[in-house]
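In: My questions concern the predicted model and sequence given below.
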Amino acid sequence: MSTPLSHIRNFSIIAHIDHGKSTLADRLIQVTGGLTEREMSEQVLDNMDIEKERGITIKAQTVRLNYTAKNGETYELNLMDTPGHVDFAYEVSRSLAACEGALLVVDAAQGVEAQTLANVYQSIEHNHEIVPVLNKIDLPAADVDKVKMEIEDIIGLPADEAVLTSAKSGIGIEEVLEAVVARIPPPQGDRDAPLKAMLVDSWYDPYLGVVILVRVISGTLKKGQRVKFMAQGTEHLIDRVGCMRPKIEQLEQLAAGEIGFITAQIKEVSQTAVGDTITTVKNGATEALPGFKEVQSVVFCGLFPVDAADFEKLRESISKLRLNDASFTFEMESSAALGQGFRCGFLGLLHLEIIQERLTREYDLDLITTAPSVVYKVVMTNGDEQFLHNPADMPDVVKIKDMEEPWIQAVIYCPDEYLGGILKLCQDRRGIQKNLTYVGDRAQVTYELPLNEVVFDFYDRLKSISRGYASFDYEQIGLRPGDLVKMNIMVNAEPVDALSMIVHRQAAESRGRHMCERLKDLIPRHLFKIPIQAAIGGKVIARETISAMRKDVTAKCYGGDISRKKKLLEKQKKGKAKMREYGSVSIPQEAFIAALRMGDEG
């Protein structure tokens, strides 16, 4: 029998990275008896090692808890632990759409940061009841009154009733649960209406196939029902209905207002689009739920195995990862310098880093990653439009009328003393300043920036300038025309396709010079001079020369006539000229890796 609607609370936890939301989720599970002491581990809802190590949540998780409140009533609490990182913003928006309220966790020592803001605004858009929770109040650096003022000034939420907790020490956990019951409204929904359920998330289980997390909006979901996914247009038979506590528990049905999971013998995650509407085939809903959109890849790069013999292993590993992550796309590509590999698309830089790390760790692969690039829109002179994922595919310049690049709006929070360096960094990256305000002794800067200037190493530079104190969050704001050119790197007059990149004309010279200098240090000397050039079309914009190794051909001449030495040197000179013409330069793998890794320091 399903719990009455008045006794259900669906809520999510939103916070900036490392403000303690996963630890708070652990304590809530512990206090409500979701797991025994023996089964508890730190960050229960983070299943990947990489999530636990880096203290980030990559996949949104859900858990159903039963809590007996002080009024004696038992409530069903559905907790959604959402990712905090901007790359997963669409997943966050769907998780928030499945809830009626949110716990806003703010670190009492750090205060409000960039991602806190982004996720709070999303939460407010969904008309959520937001309960501020000040975490880590037992830290010596905690300043509760100052953070309460920040919440009121920046976000505009009354913070006088904020719940004070320390998730690590277990202080204030009961108060959090009481606040959820008292302040977050119960869900609405007609359990007799046609079925409408929102697909919140999905993941691959080797035993069950694809497990789909759903929030039932109206009607009921039962085992044996034949359902239809409205956006995908596919039909499936439900063979299991249940909830996570956080262990899997099977149920008879899921009714309106409840969150749980279903399985339907689906083999691939790509068949289950986040935000899709699920309804019954017979007498189903006619209109889908609002807010669905296809997830688009934003950043692209090539992945190549260091050892060409590992190509099949890489193909297999990427296919397995794709089973569990539908937002990651790939297609084959081959490069003259790096051999065969894959062109992969990611939601953002963190997503790229995670996939790369998982391939290295879980599948034991050594990889070369080409410089990340974004998607450019190319308008041809004949009116055709095409999207460019790979600099190597850029059409002939004569045929291009216009090129557009994606732009983002970035919000950066930083202590006042680092503001000058951060403003200079944004200006150097072609940024347009939109806003600068102060909250206490911290500055909030809003900038519009081209995404291709950010994908290289903007985040690392920002962290090093601010000694780790700046926080950065961004959203895409569309495409804008730009003066973009393709820069080729040529070694001994041969273009190296893996090092070609699309850059803004103003930045091309410094980027090209920097790349040539790096390659000069990395490529070993040969018996002939090697020119390294950066070129745009036929125009060389930077050049470095690796001098030849000297082989002493006159060593065998002891004394004798000088003409003998001249003759030998003349012969060597001709040989070197011939060698330069026909000789091939072998660029060691390490040089490629280093050149690509340090694609931009300037």
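Out: Right, received. Where do you want to start?
In: going forward, measure contacts between C-alpha atoms and count neighbours the same way
Out: OK.
In: what about Tyr413, neighbour count?
Out: By the criterion of other CA atoms under 10 Å, Tyr413 has 26 neighbours.
In: What's the separation between it and Leu519?
Out: Using CA to CA, to the nearest Å, we find Tyr413 at a distance of 36 Å from Leu519.
In: Same check on Glu152?
Out: 52 Å.
In: Specify which residue of these two has the higher count of neighbours.
Out: Per other CA under 10 Å, whichever of Glu152 and Leu519 has more neighbours is Leu519, with 23 against 13.
In: So which residues of the protein form helices?
Out: Ranges of helices in the chain, per DSSP state H, are 21-31, 49-54, 89-97, 114-125, 144-150, 173-183, 311-324, 349-362, 419-428, 451-454, 458-465, 505-522, 562-582, 589-597.
In: Let's have the ones you listed in TSV, adding distance to Asn78.
Out: Formatted as TSV, these follow (distance: least, CA to CA, whole Å):
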stretch	distance to Asn78
helix 21-31	11
helix 49-54	22
helix 89-97	11
helix 114-125	16
helix 144-150	27
helix 173-183	11
helix 311-324	23
helix 349-362	27
helix 419-428	41
helix 451-454	37
helix 458-465	35
helix 505-522	50
helix 562-582	70
helix 589-597	43
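In: Quick check: Val200 touching Arg94?
Out: Yes - contact criterion CA atoms under 8 Å: Val200 and Arg94 qualify, at 5.7 Å.
In: one more structure, for comparison:
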Amino acid sequence: MGRKEENIKKAEVLRKQLDRIRNIGVVAHIDHGKTTFSDNLLAGAGMISEELAGEQLALDYDEQEQARGITINAAAASMVHEYEGKEYLINLIDTPGHVDFGGDVTRAMRAVDGGIVVVCAVEGVMPQTETVLRQALREKVKPVLLINKVDRLINELKLNAEEMQERFVKVIAEVNTLISKMVPEEFKNEWKVKVEDGSVIFGSSLHNWAISKPYMDKTGMTFKDIYEYCKNNDEKTLAKKLPMYKIALDTVIEHLPNPKDAQKYRIPVIWKGDPDSEVGRAMLECDSKGPLALMITKIIIDPHAGEVAFGRVYGGKITEGQEVYIVGMPKKYRTQQVAIMVGSDRITVKEVEAGNIAAITGLKDAIAGSTVTTVQDMESFEGIKYISEPVVTVRVEAKRPSDLPKLVKALRNISKADPSIVVSINQESGEYLMSGMGELHLEITEYRIKNEQGVDIVTSEPTVIYRETVERKSSKFEGKSPNKHNYLYVEVEPLEESIVKAIQEGEISDNVKKHGKEITKALQELGMDRAEAKGVFAIN
């Protein structure tokens, strides 16, 4: 039996032991080395060849990812790691760094409890570093820090040992400033990253080595030793003495929470139902014996298996052939296959328990954000709130008029697989409009429609959406009802900055019908007049 198959067998047992599970995401600015780092972890677990780690980019298995050298899709992998004599199951999600694919990062953060924030030692903290941190902290995902590409400071920038350490101090300070600005109040001090406690790792994903303070104490290695190894181009020895996968996964197990601990503080943020209900208690306790509560975070269209839904099981378990409800849909659905993911491979299993990430076929009407459950009237999970909205639009038409039905189906599949793509119809011209996060996002989507969906299309030049906004209070506008018996008076004025920020960051729900009292109270606390707050009937 190969090591990969052996790990899959071990994962079967570990999935049932909550204290031995870690669900983690790898997030960073583009080209800071996330996918190369993920390769190291997979190689350490025996999932790919150690010689190819850092070059194979196993989680960039999409054709366009390999051609462009960037991550486009969030990809999942499960691996087993031994720490202090015990084995642990690590469910890893590698996410995109390019700003156009930020929607995938937001959805991935709903599925994980901890995150490794990768920052390039040369470039330091970049705009997308701040964005991915905000996405993680909004979902109460705890971070640890990896300062990557340390070898470049020595071999390219020619910094000495002292200058190198000064650079590290600056990066850590900048990351902690961002964390303290965005972290939930109860974790303000607890979640800051510190060299002393080992929540900061230094290393080189490309050359497969890393170091942290606990490993310095254990091995006697110092930054001066590392400096000498890098300067002498002997990073192979360094990789043998300080294998990146071991240091990184030890840090994950030591510092990031298991699902049972994490769900106690995460569930009240992502689910607003009754915590004392049977399903509420099952989720707070991460109990596999309770009713099923699963949230879909991603849909992929597989040419052989059809629609594959990925999701985090928060309560109960999902099994092969199980009858389930998708909240908001009138009928029952029967699951076909249940699996765990390793890169592009789906490993079929009989069931996946609470606290784990599953891939499921058979949920035809599910979309990213759907709630899957065995309780017919379960309150759905809170909607996934994106940091940015689609800003670039193209007109799409089939090259051959006879392909129009195929185009409609392809656009439906695309918007299902990637909710960041918004498809609409121009009511005046009848043209199909496709909006995305940027030109690259639309370019990749166009490629998928042509090559994966098999529809030959023609697209227009991209146009940028501009929106009007309210700068100051307007004069009173008078309107009349159709029968001229009723007069309506409307005034428009901008909201207070604090209220806008609370809505954008998801602190105030946009479901007024369901959470009217809590919204009124929150708006009053932010300074809105009581009568005005009570009169709010919609937030958009």
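Out: Looks like it came in fine. Bear in mind the structure is a predicted one, so any value in this text is a computation, not a measurement.
In: Superposed, what's their TM-score?
Out: The TM-score (TM-score structural alignment, normalised by the length of structure 2) is 0.62; 386 aligned residues with a CA RMSD of 4.0 Å.
In: quick revisit: any idea which of the helices of structure 1 gets closest to His7 of structure 1?
Out: Among the helices of structure 1, helix 173-183 comes nearest to His7 of structure 1, with 8.5 Å by CA to CA.
In: residues in contact with the closest one?
Out: Contacting residues not belonging to helix 173-183 of structure 1 are listed as 9, 11, 27-28, 31, 67, 69-70, 75, 129, 131, 133, 163, 165, 167 [CA atoms under 8 Å, 6 or more residues apart in numbering].
In: roughly how far out does it sit from the chain middle?
Out: 32 Å (CA atoms, centre = their mean, to the nearest Å).
In: Tell me what angle it forms with helix 21-31.
Out: If you take axes from the mean of the first three to the mean of the last three CA atoms, to 10 degrees, helix 173-183 of structure 1 sits at 90 degrees to helix 21-31.
In: give me the number of residues near Met329 of structure 2?
Out: 12.
In: can you pull the contacts of it?
Out: Asp365.
In: Likewise for the one 10 residues further on?
Out: Contact partners of Ala339 of structure 2, counting by CA under 8 Å, 6+ apart, are 346-352, 358-360.
In: Just tell me what it corresponds to in structure 1.
Out: In structure 1, Ala339 of structure 2 lines up with Gly242, judged by TM-score structural alignment.
In: Next one: the closest residue to that match other than its chain neighbours from Glu42 of structure 1, what distance?
Out: Leaving aside its sequence neighbours, Gly242 of structure 1 sits nearest to Gln250 (CA to CA, 6 or more residues apart in numbering; 4.1 Å). Going from Gln250 of structure 1 to Glu42 of structure 1 by CA to CA gives 25 Å.
In: Likewise for Leu423 of structure 1?
Out: 39 Å.
In: before we move on, what about Glu333 of structure 1?
Out: 41 Å.
In: what number of residues lie near the residue mapped onto the residue nearest to Gly242 of structure 1 from structure 2?
Out: The pairwise alignment with structure 2 assigns Gln250 of structure 1 to Thr348, based on TM-score structural alignment. Neighbour count for Thr348 of structure 2, taken as other CA under 10 Å: 15.
In: which residues touch Thr348 of structure 2?
Out: Counted by CA under 8 Å, 6+ apart, Thr348 of structure 2 has contacts 337-340.
In: Just flag the most distant two among those residues.
Out: Gln337 and Ile340 (10.3 Å).
In: who's more crowded, these two?
Out: Neighbour count, other CA under 10 Å: between Gln337 of structure 2 and Ile340, Ile340 has more, with 25 against 21.
In: hang on, isn't that one packed against Val349?
Out: Yes - at 7.2 Å, Ile340 of structure 2 counts as touching Val349 under the criterion of CA under 8 Å.
In: Nearest residue to the residue positioned nearest the centre of structure 1 in space, please, no chain neighbours.
Out: The centre of structure 1 sits closest to His351, judged by CA atoms, centre = their mean, with a distance of 3.1 Å. Leaving aside its sequence neighbours, His351 of structure 1 sits nearest to Asp87 (CA to CA, 6+ apart; 6.7 Å).
In: That neighbour - how many residues pack around it?
Out: With other CA under 10 Å as criterion, Asp87 of structure 1 counts 21.
In: What of Thr520 of structure 2?
Out: Other residues close to Thr520 of structure 2 by other CA under 10 Å number 21.
In: distance of it from Ala531 of structure 2?
Out: 9 Å.
In: same deal with Glu497 of structure 2?
Out: From Glu497 of structure 2 to Ala531 of structure 2 the distance is 19 Å (CA to CA).
In: do Lys34 of structure 2 as well
Out: The value you get for Lys34 of structure 2 to Ala531 of structure 2, if CA to CA is used, is 50 Å.
In: and what of Arg15 of structure 2?
Out: Taken as CA to CA, the span from Arg15 of structure 2 to Ala531 of structure 2 is 51 Å.
In: More neighbours: which of the two?
Out: Arg15 (22 against 10).
In: Please verify my assumption that that one contacts Ile357.
Out: No - counting by CA under 8 Å, Ile357 is not a contact partner of Arg15 of structure 2; they are 9.8 Å apart.
In: Understood, closing this out.
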